[in-house]
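K.L.:
Need a 3D model of the sequence below.
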Amino acid sequence: MNAPHPLQQQLAHAAVQPMEEDEFRLLEYWDIVVDNRWLIAAITLVAALLGVGYALLAKPIYESNLLIQVEDSGSSAKSFLGEAATMFDVKTPASAEIEIIRSRMIVGQAVDATRLYIAASPRYVPVIGEWFARRATGLSDPGVLGIGGWVRGAERIEVERFNVPASFEGDEFRVTVGKEGSFTLEHPDLPKPATGKVGTELRFGDAGGEFVVKVAELAGKPGAQFTVIGQSRLKVVEALQDDLKLLEKGRQSGIIEVSLQDSDREKLTTVLNEIGRQYVRQNIERKAAEAKKTLDFLDRQLPDLKKQLEQSEDAYNRYRNKQGTVALDEEAKLILAQSVDLQAKLLEAQQKRVELAAKFTAEHPSIKTLDAQIASFDKEIAGLNSRVRSLPTVQQDALRLERDVKLNNELYNQLRNNALQLQLVREGKIGNVRLLDAAVVPERPVKPRKGLTVMLAIALGLIGGALIAFARAALFRGIRSAQEIEAQLGLNVLSTIPKSELQLAVAERVRTKQPGLHVLATASPHDIAVESLRSLRTALQFTMLDAANNRILVTGATPGVGKSFVSVNLATLLASTGKRVLLVDADLRRGHINQYFGLPRKGGLSDVIVGERALSEAIHKAVVPGLDLLTTGTLPPNPAELVLNPAFSKLLKETGELYDLVLVDSAPVLAAADTLSLAPHFSTVLLVARAEVTQPGELHETSRRLVNAGKAPTGVLLNAIDTTRRHYGSYSYKYGGYRYRAYSYGNTAN
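P.N.:
Presented below is the predicted three-dimensional model:
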């Protein structure tokens, strides 16, 4: 293989200056977006329409809430201990109350009260039925075009009882409105529909179980259908537990917010308020039970205290009658007051410990605090007793008796007062929680947020469209620059041919087989594509100085790369230098060079090879000045065998002697084997690639096949470069593998 001429290398490398890698990347990405702008716009539009449709047709979701206040609470003995009672108070934190609200005890009672395990609703027209129903004020005519029982109006149903066997739980039953308040209940597993009346309990069944149905209200025209589902109570309770949102408003505020979302705002409000009512009710019942328990304890203690009081009074009176009035000095009075106070506190602490011992172990912090307090009281009382022993005997006896009277009297009065208060608590139904704000029917849905939904759909459409565009570019993008071919494939690029808008018009005339001459080099000799071919012409003159023959083969990897355009215009430009040039259309499958010159196909190359026509008669003389043309002739059924005919080799040798240059346009290498048989007869083989169409793998495979056939390509012509692209002349494309595929080809613009 001849080495590339220095001018040839200069032309290949002088097309553009490479830009910085990062800058190129950004410009390349921008070009991908611009190239696929209509695809991205279409995907975005579809996504936006889907978003609008969803926003309009989706079932609205409402949210309501209620507020509950949990107040500080203590046992009934809290008032006994005054300021010390704060150490003994066992306050229930909001987190514990939240779990109580969420418990099956509360939620289950709310489910039972609202019959939430019965799901009954109209059978709406699919997709659009609910949208119309939300805006309807009257009943609709059942069915679509009279078919089916779907509705789209203000139909409603209320089912008071719907007990089904366990095997039917979760199944959909169909209720159809009849005449005069009647209805039918259907299920695929029922032997026949059951008929009932609104407001009347319907019972039926067999060995599998009993059905109990009571429809309290049914609004719909005859034929309108509803769906009723008897759900598992446990599953409904668990689902409601999961759906409830509970949180404390502020740290240690004691204000609990309970919120819930549902598509039925009336049911939503009813369920929430029922949960609040059940929670307040259980709190009152719990407090009443605690009060009763403490009251029972006090009722058992009061008679003993009263008896102790009477005994202490009798003893004190007997002592006074015997000794007379004993005057206590100031120190004795102080000791008496302190002793009474400490004894009262000691007894109250002991009683509190008895109450807490029933709830907690001895290691509980509250029990330990009480034990420490009792020990402290005992120590102080022991100190007072030692001071009492220092008093005169008469004063000691008088002080002891008076202390017993006052202590027993104070304790008795306190216990009696507390007993009265506990009776009020028990009878007054007062707890330590209250409902601050009841749930109200929400006016606006919280979902879907229509504006946000549409904007999100548009954003997803843009992102999705861009991702598809980049995926297409990564998987199917063709070669974009000469540098890409040379750097990644190691092939020499002889010329880059810009895309010509004028050639598009010329190609259209060729495609429609209009008469006349359709050659860009003659119609617009100063077009940028023609100028690039002139540079190629100059490069070829130097390249072929040492060539073994004067024959040039023009081919491509696949159809549609513009090889016929290159062949016609290059041959025209070569002829314009005064050389005698023969252009041969050797694409015996789909060749159409004759259309560029407004000539018929018949009587050409194939006819000469089979001997039906002489070469001199087959050649069209001077189709343009200095250029002769040999068309394909009649398209043969066996083109691959025809090019192997010795007559074809003889033809090439003969024409090579008659002309200064013979330029042959052949079939694409990957589409047909013809070119591989022709290539060894040519000293110059030009491989045409189309920018952004020809894949690197295709070009690599074409080159490999030509080399295996005995003739490496002289160089590559990169056709249809889009000079409007910002990355023009730069390269950054990862080498891809060749993919075998079937080809069909026809006329191609440059």
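
K.L.:
contacts, neighbours, all on C-alpha from now
P.N.:
OK.

K.L.:
so Trp38 sits in a helix?
P.N.:
Yes - according to DSSP: H, G, I helix; E, B strand; the rest coil, Trp38 belongs to a helix.

K.L.:
Please generate a structure for the following sequence too, so the two can be compared:
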Amino acid sequence: MKSSIKYTLKNDLRIIEERKQKLQQYISKYQRSLEALPENERRLANLTRNTTVNEKVYNYLLEKRAETAILSSSTISKTRVLDSVLLPKLPIKPKRLFIILVGMILGLIVGVASAFLRSFLDDTLKTAEDFDKISTIPLYGAIPQRKNKRGYSQFEEAMRVLRTNLQFVGGTKKSKIVALTSSISGEGKTIIAVSLAKMIAATGKKVIILDLDMRRSRMHEEFNITNKIGVSSVLSGSNTLEEALQKEVLENVDVITSGPKPPNPSELLVKEGFEQLIQTLSEKYAYIIFDTPPIGLVSDAMILLKTADIGLIVTRANYSKKAYLKNVDKFSKEHDLNNLGFILNGIESSKRHGYGYGYGYGYGSSKGYYE
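P.N.:
The predicted model follows:
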């Protein structure tokens, strides 16, 4: 079978080869015939072919044109023009004035609704009037922002107003202890403490600032002084008061920084050593200013507020929450703290109103401050 298959295949290949040779012979024969045709005859054939095609297309178009002419002449319109159209001077649509009025009305409605909604959802303090509505604790000062030279002068005048208000608070003690705290960090408590000390010192009274925010101290950065020895060093017995005291950082202003961060700040503040420290300082200084931790975060500020003659809680416009005022009001009543007062910091100074004087210390009112 294998040899038979081989033989059959050889025969098929031979037959195919013969057919191939015959086809090549036919091709060569016809090529020679084509080459024998004259050149002009081939060109004439090409031109005749194109002419015939164009002629057929032209005749077809002529027939369609004639058909269209016949149809249009045989159709009679059933409509006729009764009167010429009158063109208006202005377009009927769109009504531009109507669209503008509707847009203005809708914009006004949406804008007012959006403003009321934002005001309703915004629970931050804005102006001094918010304190009268929410809390019974008086507002001792409203401090504007210090964006430019005018704002800085208004800031200084507001600090003078605060200084004047504090003179009528805290009784007639020889030395007044003022504790400044805030709800959370970032409300300007340390800056207010430093500025208040400067204003009091400008009257010729000796002032000392104690940085009692031993967890996150910043007082040494404000004065650009060292913080190696401070309150924590004195209360723990590592150093003496004289070693921790940094004298005449400013004119009539001494400072005791917080010192190294202790593991137990609250325990240090309730020791007898802290009371003795305050008694010693009270004999030398007219004002003792505590820069305390935020009352909303740790309990240190509560201890210091009881020790102080005046407790100032610093809030910030567009930052502090209104609900915090209610909590402070409730807290002061529960713990019988009658020495508390608010400071509103960072309000927008009005170019029209400038600044004014307030007397919130005596009547529990905040009228007349910056708006």
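
K.L.:
For structure 2, just list every one of the helices.
P.N.:
With DSSP state H as the criterion, structure 2 has helices at 2-36, 39-74, 96-121, 129-134, 149-167, 189-201, 219-223, 231-235, 241-244, 265-269, 272-282, 300-307, 322-334, 360-363.

K.L.:
Using the centroid of structure 1, identify the residue furthest from it.
P.N.:
The centre of structure 1 is farthest from one residue, Lys322, which by C-alpha atoms, centre = their mean lies 96.8 Å away.

K.L.:
circling back to that earlier point, nearest to Leu250 of structure 2 among the helices of structure 2 would be which one?
P.N.:
Evaluated over the helices of structure 2, closeness to Leu250 of structure 2 peaks at helix 189-201, with 7.7 Å, by C-alpha to C-alpha.

K.L.:
ok, now which ones touch the residue mapped onto Ala179 of structure 2 from structure 1?
P.N.:
Superposed on structure 1 with TM-score structural alignment, Ala179 of structure 2 falls opposite Leu553. Leu553 of structure 1 makes contacts with Leu663, Val664, Asp665, Ser666, Ala679, Phe682, Thr684, Val685, Leu686, as judged by C-alpha atoms under 8 Å, 6 or more residues apart in numbering.

K.L.:
Quick check: the aligned residue for the last one in structure 2?
P.N.:
Read that as Leu686 of structure 1. Residue pairing (TM-score structural alignment): Leu686 of structure 1 is matched to Leu312 of structure 2.

K.L.:
got it, and the fourth one?
P.N.:
Applying TM-score structural alignment, one finds that Ser666 of structure 1 aligns to Thr292 in structure 2.

K.L.:
Return the residues in contact with its match.
P.N.:
Ala179, Leu180, Thr181, Asp211, Leu212, Asp213, Asp300, Ala301, Leu304.

K.L.:
Kindly indicate which of those residues lies nearest Ile229 of structure 2.
P.N.:
Asp211 (11.6 Å).

K.L.:
burial of the counterpart of the closest one in structure 1, as a residue count?
P.N.:
When structure 1 is aligned by TM-score structural alignment, Asp211 of structure 2 is paired with Asp585. When neighbours are counted by other C-alpha atoms under 10 Å, Asp585 of structure 1 registers 29.

K.L.:
ok, now Ser72 of structure 2?
P.N.:
Ser72 of structure 2 has 9 neighbouring residues, counting by other C-alpha under 10 Å.

K.L.:
Residue in structure 1 paired with it?
P.N.:
That one, Ser72 of structure 2, aligns with nothing by TM-score structural alignment.
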